[in-house]
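Trainee: any chance you could fold what I've pasted below:
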Amino acid sequence: MAKRGFMGGAALSLAGLCAAGVLAGAGPAAAEIAGNRIKLGVLTDMSGFAADSTGTGSLVAAQLAAEDFAKELPGVTIEVVVGDHQNKPDLGSSIARQWLDQDHVNAILDVPFSSVALAVNEVARGSKAMMVASGPGTTELTGPKCSPNTVQWTYDTWALANGTARAVVGQGGKSWYFLTADYAFGHALERDAGAVVTSAGGTVLGNVRHPPNASDFSSFLLQAQASRAQIIGLANAVGDTINSVKQAVEFGVTGGDQQKLAALLMQLTDVNAVGLQAAQGLYLTEAFYWDLTDGTRAFADRFAARMKGRRPTGNQAGVYSGALHYLKAVKAAGTTDASVVAGAMRDLPIDDALFGKGVVRVDGRAVHDMHFFQVKTPAESKGEWDYYTHLKTIPAAEAFRPLDQGNCPLVKKS
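Mentor: Have a look, this model is predicted:
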């Protein structure tokens, strides 16, 4: 069992929930792993607006990865600790700094909220620890702010915008109006989706921006309705997306042959919070859905057994997949030193039951298939968490921003 870490106002080291894989018999790959111990730190939102899609579920996902890989590293203890960054960049970087300087954390996982991730990215840069980021969406992590120590796993704004906007335009939704959260993440979603819409032959009729964590969307939705755009693109997240969808139905903006909503970032827990009656018909792009394959269903059953029946989100599945790939790289490298492990993560192919096959590029982008879904009607759903109809798979080669377009300093210019 892992020892309890510090619990000062923000950081919470849940020792009772930690996964410690202790193995018998030392193997050659473990010879250079300091103290025969690997420590994974899940830096996440345990209590705020992203807690449903990350939070405790991300911790459980990391535990499952540690347990699953335990037999591969004989003689090594894999410990999982957690910190609550409360969606504050200064707090996130403070926890990360203590983890790296004092607590000997080898890899920082999850890190939802882009501003927090960018701050932690700088703390990890040049250290002996990796950051494997499942939670943030900013493309800066694989663009101008790319770092040899950082891998971005699950999604980013380019992939979400490219997947949803291109597919919706292809289905005839050619005129768009954006309802956008007025901060960097929302602006990036709108920018990336708008570029895809116009390149695919569609038209952007305008936008309206709302403050983060808004409660009343009536005026914003009425402006979107007045545009007469076929598609209202929701360039926001979690609570803002949930409230946008609910109020769009309440105000009669959507339904029947009226305007349709395209959620540029929506996860399973968001659909659950909205309810199928309001969310039905929504288009969205995800990296993972629990009911896609036998492998995803098996993982979801194990996850649900520890999460009171809840099914994993894409972010939580990304924590598992990213942690597993990190541990494979540590085994291959024979060390936890990020300067070596980072290369091993890029050399080893991604291959697991949740995300399938893929690669980690030199810019730190984990490249894998993405999936385009439509939310089911209540009549189509067979029960709780049965929310998506799979419309198409977006191949890995098409799903993410091309390597030469991100302006990452690690990418050599030809």
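Trainee: please make it C-alpha for all contacts and neighbour counts, starting now.
Mentor: Will do.
Trainee: the strands in the stretch 251-400 of the chain, which residues?
Mentor: 260-263, 283-286, 350-352, 356-360, 366-367, 370-375, 388-394 (DSSP state E, counting those that start in this stretch).
Trainee: reformat those strands as CSV; add mean neighbour count and distance to G202.
Mentor: Below are the strands of the stretch 251-400 of the chain laid out as CSV (neighbours: other Cα atoms under 10 Å; distance: least, Cα to Cα, whole Å):
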stretch, mean neighbour count, distance to G202
strand 260-263, 25, 14
strand 283-286, 26, 17
strand 350-352, 17, 35
strand 356-360, 18, 31
strand 366-367, 25, 27
strand 370-375, 22, 19
strand 388-394, 18, 20
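Trainee: looking at these, which is closest to A237?
Mentor: strand 260-263 (8.6 Å; Cα to Cα).
Trainee: second chain to compare with the first, below:
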Amino acid sequence: MTCRTLAAAALSAAFLAVAPASAQFADGGIKIGVLTDMSGVYSDLAGKGSVTAAQLAVEDFGREINGRKVELIFADHQNKADIASSIARRWFDTEGVDAIFDTNSSVAGLAVREVARAKGKIDINSGAGSMALTNASCSPTGAHWTWDTYSLAAGTASALADDPKNTWFFITADYTFGHDLEAQVTRVVKAKGGKVLGSVKHPFPNPDFSSHLLQAQGSGAKIIGMANAGADTINTIKQAGEFGILQGGQMLGGLNIFLTDIYSVGLPAAQGMVLTTGFYWDMDEQTRAFARRYGERMDGRMPTMVQAGDYSAVLHFLRAAEAAGTDDGVQVMAKMRELPIQDGFARNAKLREDGRMVHDMYLAQVKTPSESKGPWDFYKILKTIPGDQAFQPLSESTCALVKR
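Mentor: Purely as a prediction, here's the structure:
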């Protein structure tokens, strides 16, 4: 586990804003924690990049709160619920952390959610996909920022299921996120007249997909839906190539693909794959400006949607804490719902009472090697999915905070 304190760089005194005279901050200022996967299967799509994105947000906020600089610390939850909850408890109880960000695994995210809820502290999840975060486990101090399994089904699965003759077989990570993703995609496939021929669960994480791919191949399904993420998805794609899956006429359904996955497998293996994302670095000048600054600190790498979402979440939290004049979790979260969300990540965005941050998502296709103009030039944006179509409507929510 790695953990160190980073101080935010302040702008010149002319740009500093003084907090309201009535400001109430328990420890005098604000301290945020990025709890992420620094060493495991999700470390590329989050990890160090999520810490860097959060640091950029602190710097862009550029103002002291209550006369003190914003502090940022980080740690590795190792994708384990007990480690995640232990760190969260220590951060809240003894280290003065006001809000936790990222928690890029449903196992870790749900564990942190319970600790934060009990202590009235804020947790903002950018990396996990489980629908439980805005349904059964919703919280008055919790938010789900970047994506979820519903939004992936609304994009990728909906596009691939347009042909009702398509049949599906799932290779699914055997934990909450994988089960959620398979269920959401199955819902869309069946609604469009398609059929699911079966599924196979794999341990998390998993280095060997040979037996799972053989079952998928034997099913005869046209689309093999990969209901996993990170290194598990990368291994699935690479090993599918070894088994000749594509040459045999089957298609890989990239249900949860990140920019770093394409970088790892390469365009020749990933070309033509359709995916859903909440952010693409080369979409417009605003996204490119953020990506350039990020890349300068990350050896030229471009941010994933998780990392860009962390930037957005941290920046909005800091603006809300300053406006509220307090670090009280309930009051700050109320202010976060009240203030407009507008930054390099969020378009047409709002934070709902169930904790879902609603924003536009994008259906993209991986370029061919000949279409790519340089490093990290991987996607063609096919269409924008408006936020009210990308995310579960409140009418379907089981969150106890939603007014009926």
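Trainee: now the TM-score, please.
Mentor: Here the TM-score for the pair of chains, by TM-score structural alignment, normalised by the length of structure 2, is 0.94; 401 aligned residues with a Cα RMSD of 1.9 Å.
Trainee: let me have the strands of the stretch 251-400 of structure 1 in JSON lines, adding distance to Y326 of structure 1 as columns.
Mentor: Formatted as JSON lines, those follow (distance: least, Cα to Cα, whole Å):
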{"stretch": "strand 260-263", "distance to Y326 of structure 1": "31"}
{"stretch": "strand 283-286", "distance to Y326 of structure 1": "22"}
{"stretch": "strand 350-352", "distance to Y326 of structure 1": "10"}
{"stretch": "strand 356-360", "distance to Y326 of structure 1": "11"}
{"stretch": "strand 366-367", "distance to Y326 of structure 1": "12"}
{"stretch": "strand 370-375", "distance to Y326 of structure 1": "21"}
{"stretch": "strand 388-394", "distance to Y326 of structure 1": "25"}
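Trainee: looking at those, which is closest to T157 of structure 1?
Mentor: Proximity to T157 of structure 1 (Cα to Cα) singles out strand 283-286 among the strands of the stretch 251-400 of structure 1, at 10.6 Å.
Trainee: list the contacts of the closest one.
Mentor: Outside strand 283-286 of structure 1, the residues within contact range by Cα atoms under 8 Å, 6 or more residues apart in numbering are 155, 160, 163-164, 168, 261-267, 314, 370-375.
Trainee: against structure 2, where does it fall?
Mentor: Aligned using TM-score structural alignment, strand 283-286 of structure 1 spans residues 274-277 in structure 2.
Trainee: go on, stretch 88-96 of structure 1?
Mentor: Alignment of stretch 88-96 of structure 1 against structure 2: residues 80-88, by TM-score structural alignment.
Trainee: pull out the buried positions in that stretch.
Mentor: For stretch 80-88 of structure 2, the neighbour count (16 or more other Cα atoms under 10 Å) marks K80, A81, I83, A84, S85, I87, A88 as buried.
Trainee: what's the farthest-apart pair in those?
Mentor: K80 and A88 (12.3 Å).
Trainee: if we can go back for a sec, can I get the buried residues of stretch 80-88 of structure 2 in TSV with distance to V70 of structure 2 and secondary structure?
Mentor: Below are the buried residues of stretch 80-88 of structure 2 laid out as TSV (distance: Cα to Cα, whole Å; DSSP: H, G, I helix; E, B strand; the rest coil):
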residue	distance to V70 of structure 2	secondary structure
K80	28	coil
A81	27	helix
I83	25	helix
A84	23	helix
S85	23	helix
I87	20	helix
A88	18	helix
